[in-house]
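**Student:** Sequence and predicted structure are below.
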Amino acid sequence: MEVLPLFRRCGTGPTEGSVRRIQMLDRSDWLLITDPAAGVTVTIADMLVLAEDVHAFEDENDMVRRVTSGPGATTPYDWEGMNVALIRRIHDDGLPATQAELIAEMQDWFADQSDGERIPDSRTIRRRITPVWKALRREGE
């Protein structure tokens, strides 16, 4: 609570604050800072959050992690698997009448693969399917 004003979203908070107590990683109790008596002055740049705490928070609040580009990018969704399912669906049955139907089928595929726990929203799937949809619709015209 001592440094919470540093994290105001609107940017109107102070640029530094004083920490008067700390908690060691391996302890559950708080230690009071008595020297200096006013506590230790810190800025936002001094604040760190452990990656494991960020991931736990995201999991607890059902948040999607940011996807980074390049090798080793992490995402909670099996996009490569979806691409294979998409190709097989189009190869075996052709395109459905609407893109919305195809998106719904891919959401069903994600639900089947993750026991209904990890299903991207339709907008996210649409962004990945639209280039394929447009290219195939153009060829069919």
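**Tutor:** Arrived safely, thanks for sending.
**Student:** rest of the way, CA atoms for contacts and neighbours
**Tutor:** OK.
**Student:** Counting residues, name the longest helix you see in the chain.
**Tutor:** helix 122-140 (DSSP state H).
**Student:** So which elements touch that one?
**Tutor:** helix 99-113 (3 or more CA pairs under 8 Å, 6 or more residues apart in numbering; DSSP states H and E).
**Student:** The helix it packs on vs helix 122-140, what angle?
**Tutor:** Orientation check (axes from the mean of the first three to the mean of the last three CA atoms, to 10 degrees): helix 99-113 against helix 122-140 gives 130 degrees.
**Student:** tell me what helix 99-113 is packed against?
**Tutor:** Partner elements for helix 99-113 (3+ CA pairs under 8 Å, 6+ apart): helix 79-93, helix 122-140.
**Student:** for comparison:
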Amino acid sequence: MVEVPIAELMPMFRRFGPSDEQGRLKRVKPLGSATWLNVTEPPDGLPIRSSDLLLAAGPLQQFEEERELLRRPTNNMGANARYDWESMYAWLTWYLFEKGVPTTQSALIALVQDWFVQNSRTGEVPDESTIRKRLTPLWRKLRGEEPVG
């Protein structure tokens, strides 16, 4: 692993117009060194392609953080959900697959209520009637009372 001078590689990364397929390295700097070494063989420089290059994760992450390149855009399309229903449904899918369907709807509701108690970020838990409203269509499908689809 060596550091390379980006100026020598810029023709491979033009913003406008076609870029060169290959560049020529005429200097390299070993990691941890302060001294550039000249490439003497071949005399016109070491041929290199963009696929030969690696970026160090630390400096890359620092670059992205300083410029807020990875910041997620905010979604102002409504209020935040009060409860994490998506995560609960993911857990419930796993539970039903691994452990089977509870024998009663009340047992299913109790399982979901317990999940919310253990996983609520705010300490808020939906009441039993809210959970029942959300789970009744699922319960009916699981019991074969409604056609699937």
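**Tutor:** Yep, that arrived. Source: prediction; values computed, not measured.
**Student:** what's the TM-score for these two chains?
**Tutor:** Once superposed, chain against chain, the TM-score is 0.45 (TM-score structural alignment, normalised by the length of the first structure); 71 aligned residues with a CA RMSD of 2.5 Å.
**Student:** Looking at the helices and strands packed on helix 99-113 of the first structure, spot the one closest to residue 22 of the first structure.
**Tutor:** The closest of these to residue 22 of the first structure is helix 122-140. By CA to CA, the value is 41.4 Å.
**Student:** Any buried residues in the closest one, and which?
**Tutor:** Across helix 122-140 of the first structure, burial judged by 16 or more other CA atoms under 10 Å covers 125, 126, 129.
**Student:** so can I have CSV of the helices and strands packed on helix 99-113 of the first structure showing distance to residue 54 of the first structure?
**Tutor:** Formatted as CSV, those follow (distance: least, CA to CA, whole Å):
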stretch, distance to residue 54 of the first structure
helix 79-93, 23
helix 122-140, 23
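**Student:** out of the ones you listed, which comes closest to residue 18 of the first structure?
**Tutor:** Using CA to CA, those put helix 122-140 closest to residue 18 of the first structure, at 42.5 Å.
**Student:** burial measure for residue 25 of the second structure, as a count.
**Tutor:** Other residues lying near residue 25 of the second structure total 20 when counted by other CA atoms under 10 Å.
**Student:** Please report the distance of it from residue 37 of the second structure.
**Tutor:** 11 Å (CA to CA, to the nearest Å).
**Student:** Then residue 30 of the second structure?
**Tutor:** From residue 30 of the second structure over to residue 37 of the second structure (counting by CA to CA), the distance is 8 Å.
**Student:** Name the helix or strand for residue 18 of the first structure, please.
**Tutor:** Using DSSP states H and E, residue 18 of the first structure maps to strand 16-19.
**Student:** can you check residue 57 of the first structure too?
**Tutor:** helix 51-60.
**Student:** other SSEs contacting that helix?
**Tutor:** Using 3+ CA pairs under 8 Å, 6+ apart, helix 51-60 of the first structure is in contact with no helix or strand.
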